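**Student:** give me coordinates for this.
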Amino acid sequence: MIRTIAIAATLAILPLAALVPTPAGAQFAELVRQRAEGWEIGPFYKGRSRSPGMPARAVQAGDTAYFDFPWPDARAGHVHYVTRPTGPLTGAREIVLRYRIDGERGVRFHPQEHPDRKATLSLYFQRRGDNWKARGRYATYRWYAPEGMMGPVTPGTHEVRVPLDANWVAVLGATSHTAPGAFADALDNAARVGFVFGSRGGRGHGVYATAPARFTILDFRVE
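**Tutor:** Next comes the predicted model:
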């Protein structure tokens, strides 16, 4: 039975967890909590953000949210993970992100770990209880979109759609096709969902800009 249906088309809509039937009062409280939390920029580990030079959260502006890339080089910082809380993703079909990048003419985006490579954006979700060590069972707690389904980090408006039956990749290289049980468990116990910045060789290892640039989340949903 499908326990969750969708994150609707704007940031103001209920997350998957809130669409599980609950008393009206509890559902309203969950909506208020999610709106207050918004999009977290991290990840946070042992109380410290792993996105240096970035605020803890994106700025919410009506039905959109935005943040500015650190610039002009890696010493100014880099953005890694942009996520928000979710409930189980069991039964969902795909994750969709539509976004816009605005920047000064000639702005470029570089992965801080591999600045000679192309910067990428990857849709992402994370299982509840991850200890960030990526050892043992925790090696399949973080999941990233397949390589061919990553989004561009270039000026303009872009949309990325990744089906949840595609071959998602775990943090140490296992895939949803080679470890289907672990992937299903991660969907059943999902805690955060969103997107990460990096490159082919390091999905969430951070990106910076060479000039002022802004990232705006226009639409995010799980269907």
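
**Student:** only C-alpha atoms from now on, for both contacts and neighbour counts.
**Tutor:** Will do.

**Student:** buried set for the lengthiest helix in the chain?
**Tutor:** As assigned by DSSP state H, the longest helix anywhere in the chain is helix 24-37. Applying a neighbour-count criterion of 16 or more other C-alpha atoms under 10 Å, one finds 27, 30-31, 34-35 buried in helix 24-37.

**Student:** run the chain-centre distance for that helix.
**Tutor:** Centroid separation for helix 24-37 versus its chain: 21 Å, with C-alpha atoms, centre = their mean, to the nearest Å.

**Student:** run this one through as well so I can compare:
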Amino acid sequence: MRCLKPIFAATLSILAASPAAADAPPASAWEIGPFIDGRNYSVGMPVRPTETRDGASFVVPGPSARDGHVHYVTMPVRSLAGARRITLRYRIDAPQGTRFVQQENPAAGPATLSLYFQRRGDSWRARHPDYRWYSPAGRDVPLSPGIHEVSIPLDPGAKWVAMMGGDSSSNPRGFAAALSEAHRVGFTFGGNSGRGHGVYATRPSRFTVLDFEIE
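**Tutor:** Next comes the predicted model:
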């Protein structure tokens, strides 16, 4: 069962005038990006996932340079002030032996997924070093076929990682400000060379969001 708490359902009511909108994020609510200065950094990807009976779904690009790579999958949110936890449940369908690779540096280590949120007004430049926050160290999930769930509390002690280094325990004020003025939320693909720097698959693969919940 896919469900969302009221903090997020309110946002979805703005995004889509569909009776199902309050039950789960529809594919139309998600954006595959990021878009920076008019350019989509998820090269070769559609702007929106496809709606399926199981949830929002998209194909992970293949190893050819022309196939592209996927970076950020996010949706708008009004604020995360008072929210306690983000949980994502997802499924990856892929043939046996499929590997997921960091686009920026294939030799850097396993490709991973991170939960993510972003403060309003982020310029995507170094002058906003604590406007983007990713899963704590060791809580980014290596990508592999199957059904997976990642659930992380939204408190400073969880040690969410800031874009330019540091974490929520060493920068609690920046973390709290980002939660209060949150603008987008979702998940990213990358690895230790950059949490949102992109991933591709060595064989045809599909990613499906089964549940996304903010408590």
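
**Student:** what's the TM between chain one and chain two?
**Tutor:** These two chains, once laid on top of each other, score a TM-score of 0.88 by TM-score structural alignment, normalised by the length of structure 2; 206 aligned residues with a C-alpha RMSD of 2.2 Å.

**Student:** run a quick neighbour tally on Gly38 of structure 2.
**Tutor:** 7 (other C-alpha atoms under 10 Å).

**Student:** that one maps to what in structure 1?
**Tutor:** In structure 1, the residue matched to Gly38 of structure 2 (TM-score structural alignment) is Gly47.

**Student:** quick one, what contacts the residue mapped onto Ser169 of structure 2 from structure 1?
**Tutor:** By TM-score structural alignment, Ser169 of structure 2 lines up with His177 in structure 1. Residues in contact with His177 of structure 1 (C-alpha atoms under 8 Å, 6 or more residues apart in numbering) are 167-168.

**Student:** repeat that for Pro145 of structure 2.
**Tutor:** 91-95.

**Student:** now which residue in structure 1 aligns to it?
**Tutor:** Match for Pro145 of structure 2 (TM-score structural alignment): Pro155.

**Student:** what's the neighbour count on Gly62 of structure 1?
**Tutor:** 9.

**Student:** state the distance from it to Ala179 of structure 1.
**Tutor:** 40 Å (C-alpha to C-alpha, to the nearest Å).

**Student:** give me the neighbour count for the nearest residue in space to Leu97 of structure 1 that is not next to it in sequence.
**Tutor:** Leaving out its chain neighbours, the residue that sits closest to Leu97 of structure 1 by C-alpha to C-alpha, 6 or more residues apart in numbering is Phe220, at 4.6 Å. Residues contacting Phe220 of structure 1 under the criterion other C-alpha under 10 Å number 22.

**Student:** ok, Ala56 of structure 1 next?
**Tutor:** 17.

**Student:** which residues in structure 2 does stretch 76-89 of structure 1 align to?
**Tutor:** Using TM-score structural alignment, stretch 76-89 of structure 1 pairs with 67-80 in structure 2.

**Student:** give me the distance from the matching stretch to the chain's centre.
**Tutor:** 5 Å.

**Student:** next: stretch 178-187 of structure 1.
**Tutor:** For stretch 178-187 of structure 1, the distance to the chain centre is 19 Å (C-alpha atoms, centre = their mean).
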